[in-house]
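Undergrad: Got a predicted structure plus its sequence, pasted below:
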Amino acid sequence: MKKENVDVAIVGYGPVSKLLATLLGQKGWKVGVYERFPKPYPLPRAVVFDDEVARILQSILSGEEIERVTQAVPDFYEWVNADRKLLLGIDFSQFGISGWPSHLFFNQPELEEIMDTACRKQATVSVNLGSEAVGLSEFDDRAELIIKDVHGVETKVTAKYIVGCDGANSFVRKNIEHTITDLGFVADWLVIDIIPQVEREWKPMNLQVCDPARPTTVVSGGPGRRRWEFMAMPGETIEDMNKEEVAWKLLEPWDITPANSVLERHAIYTFKAQWVDEWRKGRLMLAGDAAHLTPPFMGQGMCAGLRDAKNLAWKLDLILKGLASDNLLDTYTKERKPHNRDVVEAALFLGNVICVADPEAAAKRDEAFFTGSVPPMPEFPFLTEGILYQQGNYTGKLSFQSQVNYQGKTGLFDDLIGDGWIVMSPIDDPRKVLREEQVTFLENIGAKFIQVSESSDTKQESPNLVVDVDGKYKQYFNETGLEAVLVRPDFYLFGGTEVLNELPLLVDDLVKQMGQFINTAATR
């Protein structure tokens, strides 16, 4: 049997794995990725991500790469009833707080191709396709994975940590003790991906038809593609629905025919709402669909998995550096599960609007929208648990990103400054109000100290000063009333303060919270 040693072994090679492996590779950690299929999956799956996820992808891809494989939305996402009367309009055309359009549609194989390139560029990352995980063991000081290649040759991979990014039928999950919370939502939908062969204007670009006779979703599938989703009605089986002739028949009223379009894929998806109760067991972790399944009504399935990877990456980095104990990983489930639960419940709220097959119930739903008596749509969740300052209105909210000028270059903040812990103020260099030991602590965990200035004078050559070229940071700080923020490596606010001189209170709280995990001897 062959033998390999890595810092982190990742099972599966979808977008969550690609992101996590690349982020760890950027830090120089030795990562082994093991995927049982010998070739990438060639067909579309997820089709949309939000501005937060665009910023996460910006950690490993250039803005030009992301823009090349995505399509922004110029208008509203319209929800209509059977008579095509508007029930709800969601503005998808705005930019989000993360510096990207609020929603971007994409073709998953194209996105994964550029993510794969970014991953393979990391000298310390090894990607192994056609390598199936067949054995798993955990010990006090290591974990071991048995991998079998397409020729039947087995390899024992010894790793400090193993992450299962291997989907809804996760091998890693099956091999660790776990329980699952299931909200009991199940719905079968026929998902059809089309490549139109004729130029056509789609207005609106994205449409939800809440017709009890056949709830239908019509959205972009990324540049040059369209997607239709048709709910299976009572009495229809998966076998009835999942046929090419059925797909063309359902598309015909939309003027989509073999004469003007290519049918790229048709498949039945069973939408579920469930999650594993603990995403970490010792040296083993779960991420993405291996940890949770989200109905697609908010387009958050892949997004949730990428948030998992971003959360795990900065914590594993501190642990592998010896700066923190692996108890820090206890915060992974604590932070990500409530956030994901809230996303699932918001998706179910929308699903319960859409998936109404009874005409009388649909009529009552429509009347509730027309009279304004429908319950308000849930707000998108933010972090509420874990390593967070427990005072202030902006704790756990996403931090702001926009264009800045830094040392003669203009671009998005992360591209010029990088990510990691960020201490930022529009008033002054935040280090000036911090004690020496606070600055030392923050520097030891990789923090950067940034002053945002409105003017581009000679001071901009300072390593701590960026220029707010569009005035967006000024607007953000004015609207929030904040004079300083402390940003986590996954872009969430640890906290903010309305008075710069109170920043030491935030840092003291961070030191206290991280103190239970930080190896003080290693940070001296």
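TA: That came through fine. Residues are numbered from 1 along each chain as shown.

Undergrad: all contacts plus neighbour counts: C-alpha atoms, from now on.
TA: Noted.

Undergrad: thought Asp116 was touching Lys18?
TA: Yes - Asp116 is within contact range of Lys18, at 6.4 Å (criterion: CA atoms under 8 Å).

Undergrad: residues in contact with the longest helix along the chain?
TA: Scanning the chain for the longest helix, with DSSP state H as the assignment, gives helix 330-354. Helix 330-354 is contacted by residues 208-210, 215, 273, 275, 277-280, 292, 294-298, 300, 304, 308, 311-312, 365, 377-387 when judged by CA atoms under 8 Å, 6 or more residues apart in numbering.

Undergrad: now with 6 Å?
TA: 210, 279, 294, 297-298, 378, 385-386 (CA atoms under 6 Å, 6 or more residues apart in numbering).

Undergrad: now swap in stretch 241-261 and tell me
TA: Contacts with stretch 241-261, where a contact means CA under 6 Å, 6+ apart, come from 195-198.

Undergrad: Which parts of the stretch 51-200 of the chain are helices?
TA: 51-57, 63-68, 108-120, 171-174 (DSSP state H, counting those that start in this stretch).

Undergrad: Tell me which of those helices is the most buried.
TA: Highest mean neighbour count among the helices of the stretch 51-200 of the chain (mean count of other CA atoms under 10 Å): helix 51-57, with a mean of 22.

Undergrad: Which elements pack onto it?
TA: Secondary-structure packing of helix 51-57 (3 or more CA pairs under 6 Å, 6 or more residues apart in numbering; DSSP states H and E): no helix or strand packs against it.

Undergrad: what about the residue nearest to Lys459 when sequence neighbours are not counted, neighbour count?
TA: If the residues on either side of it in the chain are set aside, Lys459 comes closest to Leu465, at 7.3 Å by CA to CA, 6 or more residues apart in numbering. Leu465 has 24 neighbours, counted by other CA atoms under 10 Å.

Undergrad: How about Phe297?
TA: Neighbourhood size, Phe297 [other CA under 10 Å]: 20.

Undergrad: before we move on, the earlier item: can you flag the buried ones in the contacts of stretch 241-261?
TA: Buried members of the contacts of stretch 241-261, scored by 16 or more other CA atoms under 10 Å, are 195-196.

Undergrad: Take the contacts of stretch 241-261 and lay them out in JSON lines including distance to Asp140.
TA: Supplementary listing: these in JSON lines, determined by distance: CA to CA, whole Å:
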{"residue": "Ile195", "distance to Asp140": "52"}
{"residue": "Pro196", "distance to Asp140": "55"}
{"residue": "Gln197", "distance to Asp140": "58"}
{"residue": "Val198", "distance to Asp140": "60"}
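
Undergrad: And the strands in the stretch 351-500 of the chain?
TA: Per DSSP state E, counting those that start in this stretch, the stretch 351-500 of the chain carries strands over the ranges 403-406, 409-412, 422-425, 448-453, 465-468, 484-487, 493-497.

Undergrad: okay, now the one to match up with it:
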Amino acid sequence: MKTTQDTEVLIVGAGPAGLMLANILGMYGKQVTVLEAMDTLIDYPRGVGLDDESFRTIQTVGLVDAIRPHTNPQHIMRLVNGAGKVMLVNNPQTVEFGWERKHGFIQPEADKALYEGLSRFGNVQVLFGYRVENVEEDGQSVTAIALVSRPDGTIEERRFSAQYLVGCEGGKSPTRKRLGVSFEGESPSTRWLVVDVNNDPLGTPNVFLGADPKRPYVSIGLPHAVRRWEFMLHDDETEEQVTDPDYVNALLADHVPNPAELDFIRRRVFTHHGRVASDFRKGRQLIAGDAAHLMPVWMGQGWNSGMRDATNLGWKLAAVLSGQADDALLDTYTSERKDHAQAMVDLSLTFGRLIKITNPVGAVLRDAASSVLNLFPQVKSYFADMRFKPMPRYTRGVLADPNTRESGSAAAKLTSKLIPVLTANVKNSPVGVQFPQPRVNSRDASDQLLDDAIGNWWSVIVWGNSPKDVLPQSSLDKLSLLGARLVAVVPETQREWAQKHMDPDVMVLGDHTGRLKKWFDDRPTPLVFLRPDRFVAGACLTQHAPETLDAILAAMKFTPAGAVTDAVAVPVAL
């Protein structure tokens, strides 16, 4: 008789998005089974860029110490023309979210750390060699039928039942195909040869994008002395031809004195894709990572976009599974993530077109334009600080509009006629964007990152005052059911006084860097409702707080009968 193994969430694919989602759900105490068709994790280099948003998620699940050794922080990118002249530099200095904006990294090592991190959770298992052949779904559950090879060579069928299934199997995702959603976009015909070597013969620790009209290329310095080159291929060059060692050595001859002496890791041809699924969820099945979107490599956002998916989806699944929220909360996963994934795909495609110009006249015009633009400090800073990268801003989802307190949407601008709004330095609404992560002092720790202080679930942050002093009891009762932490942020000079005089249930944080003071000084929103994924669900004047909270709970499909303790857990460090 065939037996069925039960779990809460079934993740298909042990790639980065699936492994991070499993870590987040494991942290929240949820039962997870990961099924991977391969026998092991992929061990060759793929993605090479890791950003600050991803590192913030890595911090949340307690894996910074495991992944940090495999990164190059402050990874500088230089766009150079065919003569080697630098046309623009991308070197953002911000640490707005607590970490450097850009890192080079070794993906196999990072993925391995995500996998090994799952050993902390007795409620999570990863099964290799399990190929999902079919999925059955009804109104209460979803069941995956998987095939696995037995030691005697026979094939065994295994069944796994869960409340939800998340497909993280990559660009050819069978889950996405089962859902019947479109995968819209383009796959440019341009092919590229990737060459990875050990014992980096150049030693430059950053990135060169070579906009050479004769043959565009990329040269990337990575941790552990790994060097990557990528060369654009001409239409008449076959894959067999360009992966031949002698041919590769000829391509590398302009970059190193003696290519034949290099320690090669791999030579592989690939094609860029720019596609986004029309929907990330149908019924009890969802998709994440490359299964939901594929993007060209130019902005280094493929791995990071998968991390954003896991960060957005993880807490929502935890809330639904714990009974805190209705199943409809999961619909906000698509409404919040799809537009930003599309924006990153579009930007990557545009950047690629700039680099891939092979027409000599077009290349000259591009180079001349870049020289002129670099004369303007604001334009130069626009590229250097990476302000061209669209940061996620949710306008629909688990939000409350700061102007109208409307539930489920948020305008990008503050439009109130109150004097605090009219005199604000920043007119952009903080709702729907990530809250910054400066360092703070608390009763228990000094100079710690904000997220480490406030924990991994909902928080209410008030500048200069106690949430218990500005919120009515009815709102405090709802926040208690939500499991939200009450936080007061004060200048460091006031912290000890506040700790003595404020309610002991309120966490008092000292702003010793002044960064939080500036954030609140620029915005007329002294009270912030912060989601588990560190996005601002609501920000308002304290008198608008009860109405704002009710709008957020409605957008979340909050069910007060849910068990708070099931949804909240503290991550276990390696």
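TA: Arrived safely, thanks for sending. Because the structure is a prediction, the values reported are computed rather than measured.

Undergrad: Which residue in the second structure aligns with the residue nearest to Lys459 of the first structure?
TA: Using TM-score structural alignment, the partner of Leu465 of the first structure in the second structure is Val508.

Undergrad: Likewise for Leu506 of the first structure?
TA: Using TM-score structural alignment, Leu506 of the first structure pairs with Thr548 in the second structure.

Undergrad: I'd guess that match is in a helix, am I close?
TA: Yes - using DSSP: H, G, I helix; E, B strand; the rest coil, the secondary structure at Thr548 of the second structure is a helix.

Undergrad: since we're on it, how many residues are nearby?
TA: Using other CA under 10 Å, Thr548 of the second structure has 28 other residues around it.

Undergrad: And the helices in the stretch 351-500 of the second structure?
TA: 360-373, 377-384, 419-422, 450-454, 467-470, 473-482, 495-501.

Undergrad: Provide a complete list of residue ranges assigned to helices in the stretch 201-350 of the second structure.
TA: Remark: helices assigned in the stretch 201-350 of the second structure by DSSP H, counting those that start in this stretch are 239-242, 245-252, 302-321, 331-355.

Undergrad: could these go into a markdown table alongside distance to Thr33 of the second structure and mean neighbour count?
TA: Output for the helices of the stretch 201-350 of the second structure, formatted as a markdown table (distance: least, CA to CA, whole Å; neighbours: other CA atoms under 10 Å):
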| stretch | distance to Thr33 of the second structure | mean neighbour count |
| --- | --- | --- |
| helix 239-242 | 38 | 14 |
| helix 245-252 | 42 | 16 |
| helix 302-321 | 14 | 25 |
| helix 331-355 | 21 | 19 |
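
Undergrad: wait, which of those is closest to Arg78 of the second structure?
TA: helix 331-355 (11.7 Å; CA to CA).

Undergrad: How far does that closest one sit from its chain's centre?
TA: Relative to the centre of its chain, helix 331-355 of the second structure is centred 13 Å away, using CA atoms, centre = their mean, to the nearest Å.

Undergrad: And it against the first structure, how far off on average?
TA: Mean deviation of helix 331-355 of the second structure relative to the first structure after superposition (mean CA distance after the TM-score superposition for the first structure): 1.0 Å.

Undergrad: so where do the strands sit in the stretch 101-250 of the second structure?
TA: Using DSSP E, counting those that start in this stretch, strands in the stretch 101-250 of the second structure cover 102-105, 124-128, 130-137, 142-149, 155-162, 164-167, 183-186, 191-198, 207-211, 217-222, 226-232.

Undergrad: With distance to Pro472 of the second structure as new columns, can those strands be given to me in TSV?
TA: TSV is the format used below for the strands of the stretch 101-250 of the second structure (distance: least, CA to CA, whole Å):
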stretch	distance to Pro472 of the second structure
strand 102-105	43
strand 124-128	40
strand 130-137	44
strand 142-149	42
strand 155-162	40
strand 164-167	37
strand 183-186	48
strand 191-198	60
strand 207-211	54
strand 217-222	53
strand 226-232	57
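
Undergrad: And those strands: which comes nearest Ser371 of the second structure?
TA: Closest approach to Ser371 of the second structure among these (CA to CA): strand 207-211, 14.1 Å.

Undergrad: by contact count, what packs against that closest one?
TA: Strand 207-211 of the second structure makes packing contacts with strand 77-81, strand 217-222 when contacts are defined by 3+ CA pairs under 6 Å, 6+ apart.

Undergrad: any idea which of those is most buried?
TA: The highest average neighbour count among those, using mean count of other CA under 10 Å, belongs to strand 217-222 at a mean of 24.

Undergrad: now the counterpart of Leu179 of the second structure in the first structure: how far from Thr257 of the first structure?
TA: By TM-score structural alignment, Leu179 of the second structure lines up with Ile176 in the first structure. Distance from Ile176 of the first structure to Thr257 of the first structure, counting by CA to CA, to the nearest Å: 48 Å.

Undergrad: do the same with Glu154 of the first structure
TA: From Glu154 of the first structure to Thr257 of the first structure the distance is 48 Å (CA to CA).

Undergrad: same question, Ser455 of the first structure
TA: The value you get for Ser455 of the first structure to Thr257 of the first structure, if CA to CA is used, is 57 Å.

Undergrad: repeat for Thr440 of the first structure
TA: In this view, Thr440 of the first structure and Thr257 of the first structure are 65 Å apart by CA to CA.

Undergrad: picking up where we left off before, grab the nearest non-local neighbour of the match of Leu179 of the second structure.
TA: Counting by CA to CA, 6+ apart, the residue nearest Ile176 of the first structure is Lys281, at 7.4 Å.

Undergrad: Burial check on the one you found, number of neighbours?
TA: If we define neighbours as other CA under 10 Å, then Lys281 of the first structure has 15 of them.

Undergrad: cool, and Ser325 of the first structure?
TA: 17.

Undergrad: Same question for Gln140 of the second structure.
TA: What Gln140 of the second structure shows, counting by other CA under 10 Å, is a neighbour count of 9.

Undergrad: How about the one 5 residues further on?
TA: Here the neighbour count serves as a burial measure; for Ile145 of the second structure (other CA under 10 Å) it reads 17.

Undergrad: To which residue of the first structure is it aligned?
TA: When the first structure is aligned by TM-score structural alignment, Ile145 of the second structure is paired with Ile146.

Undergrad: give the contact list for its match.
TA: For Ile146 of the first structure, the contacting residues are 133-135, 155-156, by CA under 6 Å, 6+ apart.

Undergrad: No further queries at this time; thank you.
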